[in-house]
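no sequence on this one, just coordinates:
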């Protein structure tokens, strides 16, 4: 029932939307300081409101619902403007508003010299509006509004540098690929209406709970449609290809999309719909397999990438795969836990990468970096915390959440141990490619001075004005370093709230989420010694990845070149990302273009539609020419036609009368 105690949840998305309207309509005339103030206030107020909600959360009756009217009413079906708050919603709100505010703050420094400053912050606020709508929605239709909205906002932000073809194409690619996934989401909504007569979460889940005999069947069909939507939004196989190209947007956009908002929407949707997925083992297995395959696949591609942001992009795809793996083995709270810790260290990685790019006046190629450890020490130490965290080294946040996922995979029935092994090997690859990035960027010979002197913006998408001041390698301003410091602390201690009981912790985070994410699938009970053993193995694997990266990129930096030559075919396979984009281009895009350009346009449009219109026009023109001869204006011609007509009538009358007599 709708709560009588209002928390004014409608303010959470409305305030960023107001910031969007102000900057979009008036920002062009505002000084940059005012644009910044509007954007930051529009994000800070929701964050403070969420903190206020968290402070009184224990006294609320959950789920807390606030209804603001009916949107659609057709017969027995209705969809309301209703927001819902429970443990999962609160966690997502804290991540979206907290990390989102830090990214807004960082952007004020990073984008300080960019054209379209007001437009950028308007888009950021719009993104926050739609993401908060998605998280707060109490029904699938309202969630779909936020779902589509973040897709629109990401299109605008990825294509922010719209004068560059690469950025414009990347924005369009993200938009189109996500529409494929959204088709699955739409089908799922239609099936919900057909079988349950509603799109309300509480109503659908209560109906499923009230009928324990419901398993598989149409529930599996709905779940698989939702999985298709989730693979698009959370960049999983086969719809992951848009996310690496999203690097064409400004670096803060990458942090916002990859860390705290859009790409986590698919994971959130699966966790939110866990009651449905629990009744479909096939759908759960599909989620687990897709997640594990994506995690491994993306990690292999990240091994050889040279653009610092592209390495992080494939890292995001891989880490999202871990979240899907967790949901696939019904460890939903573990998946959400990794979503939270990932928001900390991945936002830090992207923002620190942006600080490196800022220091080098726009350079993004790690091959021409190096030796930056003493040049930009704050960026170095904060990014170091993020690298250690994502690599799974204890006791940092990434170790805690990733180890919990691997433990649940190992103890899951069926192919759980195989999933665990692939996830473990992926953890090794993650450690290797992240320390590779670390060494290439901050250690070795100082190639950065030369890089900064020859950096040029068109290839790097940052800072249109590269003057003598920018050529010197320089640390970022504190408005950028402050968010890095906060995220570095969270990357270290953010996982402690979910420290597993088997490792001596209380797993407060898991217990907190339990009422919202309780699953009927209980993993095979494991002993504390088993969890300690698995944690030790994962730690040794992470250290092995670090050791190999240290050997290749610090102790013996000539080894990677030799290895790439001796394994040229395999190296090219990874460097070209398995040629998946080219395969999609040949198998999907080319036939569609042929169909649209030659069949639909050539045959249907030109042949049928245009041919039909031409035939009608020529027929009318011919009839007009005949009629024109009748209307000549010549009296003799009229008399002749009159006589001819009279003769015709007489003949018709005569033969018609004769025929009538013969019939009689």
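That came through, no problem. Just so it is clear, the structure is predicted and the values come from calculations on it, not from any experiment.

rest of the way, CA atoms for contacts and neighbours
OK.

please report how far residue 363 lies from residue 253.
Applying C-alpha to C-alpha, to the nearest Å, the value for residue 363 to residue 253 is 17 Å.

one more: residue 332?
Applying C-alpha to C-alpha to residue 332 and residue 253 gives a distance of 27 Å.

and the two? Which one has more around it.
The neighbour count for residue 332 versus residue 253, taken as other C-alpha atoms under 10 Å, is higher for residue 332 (29 against 25).

which SS class is the most centrally placed residue in the chain?
Nearest to the mean C-alpha position of the chain, by C-alpha atoms, centre = their mean, lies residue 263 at 3.2 Å. With DSSP: H, G, I helix; E, B strand; the rest coil as the basis, residue 263 sits in helix.

what about the residue nearest to it when sequence neighbours are not counted, neighbour count?
Spatial nearest neighbour of residue 263, chain neighbours left out: residue 234 (4.2 Å); criterion: C-alpha to C-alpha, 6 or more residues apart in numbering. A count of nearby residues for residue 234, using other C-alpha under 10 Å, gives 28.

likewise residue 604?
Residue 604 has 14 neighbours, counted by other C-alpha under 10 Å.

what separates it from residue 595, distance-wise?
On the measure of C-alpha to C-alpha, residue 604 and residue 595 end up 11 Å apart.

in addition, the following structure is provided for comparison:
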């Protein structure tokens, strides 16, 4: 029974992919959308069944599908692990995935390749499930690479635009750089433990068998973190994610807000028992996380593309999650992953609703005044904005407060930097809200004439995500955390987040709220009270232009890495490859000359062929009997 349900969980999206890719055009636009959505809903229902079962029994479910391969004493099985961590991840992967599929039915309705879009979305869900439920690092790596492939396909979905193709290639290549580190980490762990199975490695670590190999484990965890930097967009491999906004908005919501970019957090949390052995690597993780959070938040202050603001917000929030991981508070990072999935998916889908109403317009300088026209979109967007800004009692307040609280008790410098990032978040998110929904409409008359609320298939997922953004914080209330208790069997240590609500906790909560209100107040003063509109691109000067140009990081990468590689490639092509080809073609010319002479023997004369046959046979006999 369990095996059948596991296969249904795993294969339902894959069957949806196959059906849509081969038969989607014949089925029609609506049919392909509903079929793709149904496939993910089936996985969500199965996930819910397993989630309730594990919640009641508190025992993980392991299903052996088949023996994969054996090399001497090194065995790798294709097993499925459904424990508290994987099921929690599956709940929002398949749950939010279902909502985004439903949203996409209406959003992508006019696209001629809608069947391909849903097939790619289904394939992504299949690989994301594979990544989450695998019982060993090799199965995780299959899903890891699979979601990278789907990201490439979906970012470049509108392939007739070359800029979108470039964005897709950039995402694919930068992820491969990180994945090389991930692979090296897998090889080292396999060498040290003679297994890649998570539970076996955990048992070995808890038994003290890893102490003799701490140096190798440190290298392995650092390599795994490099892989996480690529997938979860951390310094220096973060620049692909903002460019990934080239894909359709549902792609941004599904892959680059709620699921794929959290794969790095999932992997580190899954291997928490290894990272606990390497405090130096944890320090690196925390430093990179907080630096990424501050850098991305500062860039978000000046962006005018509504999706770019949300993209840098995603990078910044991922940085806070890595800060929590680096401080050893894995359950806090997971909590923020869950609440972030709620409010960021709502924000991206809300931005898609706005873009849909404005016929593709993404520049906030051309928006405004949508509050009264798009009431549902505005209300849900407001709730999600309050959540990400850390205003109580919305979901983001609780998870972000936990991160700040852990940082305060572990390292005051990290707490200050994370608090600054949070204040900037509140500012640029309310800047986005005010520029998009308040004051007068600044678009064209034609756009103004066609302004309307989005259809029900778009607003329904927004309402659900808005509700989750409002109440999601109840999963982990300080001092009485359901989430920490639920996840405790996954960790090798007692939860770090069980802070009692003492005076220090209340002080930190108050400071966090005051910081958020300061950011909101500055945004209100600039964009509501003074009615400021961001300057046009050619009018932005000084340091503001440096921030607007994203600190010229992409240009620096181009000069430092891309152009030298191009130069080396050109040299190899023009000189080395040409010289080698002359040598190779020289041998080829000799062979061609011999063949020209040899083929003259094949003249079609049967008598000559019989003579050659008899002569050859006589030669063989003569050699065997007289020369041996």
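Perfect, thanks for sending it. What you are looking at is a predicted structure, and each value in this text was computed from that prediction instead of being measured.

now what about the TM-score between them?
Here the TM-score for the pair of chains, by TM-score structural alignment, normalised by the length of structure 2, is 0.91; 598 aligned residues with a C-alpha RMSD of 2.3 Å.

picking up where we left off before, the residue nearest to the centre of structure 1 pairs with which position in structure 2?
Counting by TM-score structural alignment, residue 263 of structure 1 lines up with residue 261 in structure 2.

next secondary structure after the longest strand along structure 2?
Ranked by number of residues, the top strand in structure 2 under DSSP state E is strand 61-71. Note on strand 61-71 of structure 2: by DSSP states H and E, the next helix or strand toward the C-terminus is strand 74-82.

onto which residues of structure 1 does the next helix or strand after that next one map?
Per DSSP H and E, the first helix or strand lying C-terminal to strand 74-82 of structure 2 is helix 84-107. Alignment note (TM-score structural alignment): helix 84-107 of structure 2 is matched to residues 87-110 of structure 1.

the matching stretch vs structure 2 - mean distance after superposition?
Compared with structure 2 after the fit, stretch 87-110 of structure 1 shows a mean deviation of 0.6 Å (mean C-alpha distance after the TM-score superposition for structure 1).

with stretch 118-134 of structure 1 instead?
Aligned to structure 2 and superposed, stretch 118-134 of structure 1 gives a mean residue distance of 0.3 Å (mean C-alpha distance after the TM-score superposition for structure 1).

which outside residues touch that stretch?
12-17, 19-24, 27-28, 32, 35-36, 39, 42-43, 93, 96-97, 100, 104, 142-147, 149-150, 153-154, 156-157, 160, 261-262 (C-alpha atoms under 8 Å, 6 or more residues apart in numbering).

the same query, at a cut-off of 6 Å, please.
Here stretch 118-134 of structure 1 makes contact (C-alpha atoms under 6 Å, 6 or more residues apart in numbering) with 13, 16-17, 20, 23-24, 27, 35, 143, 146, 149-150, 153.

just give me the closest of those residues to residue 74 of structure 1.
residue 143 (19.5 Å; C-alpha to C-alpha).

what does that closest one align to in structure 2?
With TM-score structural alignment as the criterion, residue 143 of structure 1 matches residue 140.

count the neighbours of that match for me.
Residue 140 of structure 2, neighbours per other C-alpha under 10 Å, totals 21.

is it fair to say it lies in a helix?
Yes - per three-state DSSP, residue 140 of structure 2 lies within a helix segment.

quick one: the nearest residue to residue 305 of structure 2 once chain neighbours are set aside from residue 162 of structure 2, how far?
Leaving out its chain neighbours, the residue that sits closest to residue 305 of structure 2 by C-alpha to C-alpha, 6+ apart is residue 363, at 4.6 Å. Using C-alpha to C-alpha, residue 363 of structure 2 is found at 20 Å from residue 162 of structure 2.

higher neighbour count, the two?
Counted by other C-alpha under 10 Å, residue 363 of structure 2 and residue 162 do not tie: residue 363 has more neighbours, with 17 against 11.

that one maps to what in structure 1?
Residue 363 of structure 2 maps onto residue 365 in structure 1, by TM-score structural alignment.

could you do residue 231 of structure 2 as well?
That one, residue 231 of structure 2, aligns with residue 233 by TM-score structural alignment.

which ones are touching its match?
263, 266.

try residue 416 of structure 2
Contacts of residue 416 of structure 2 (C-alpha under 6 Å, 6+ apart): none.
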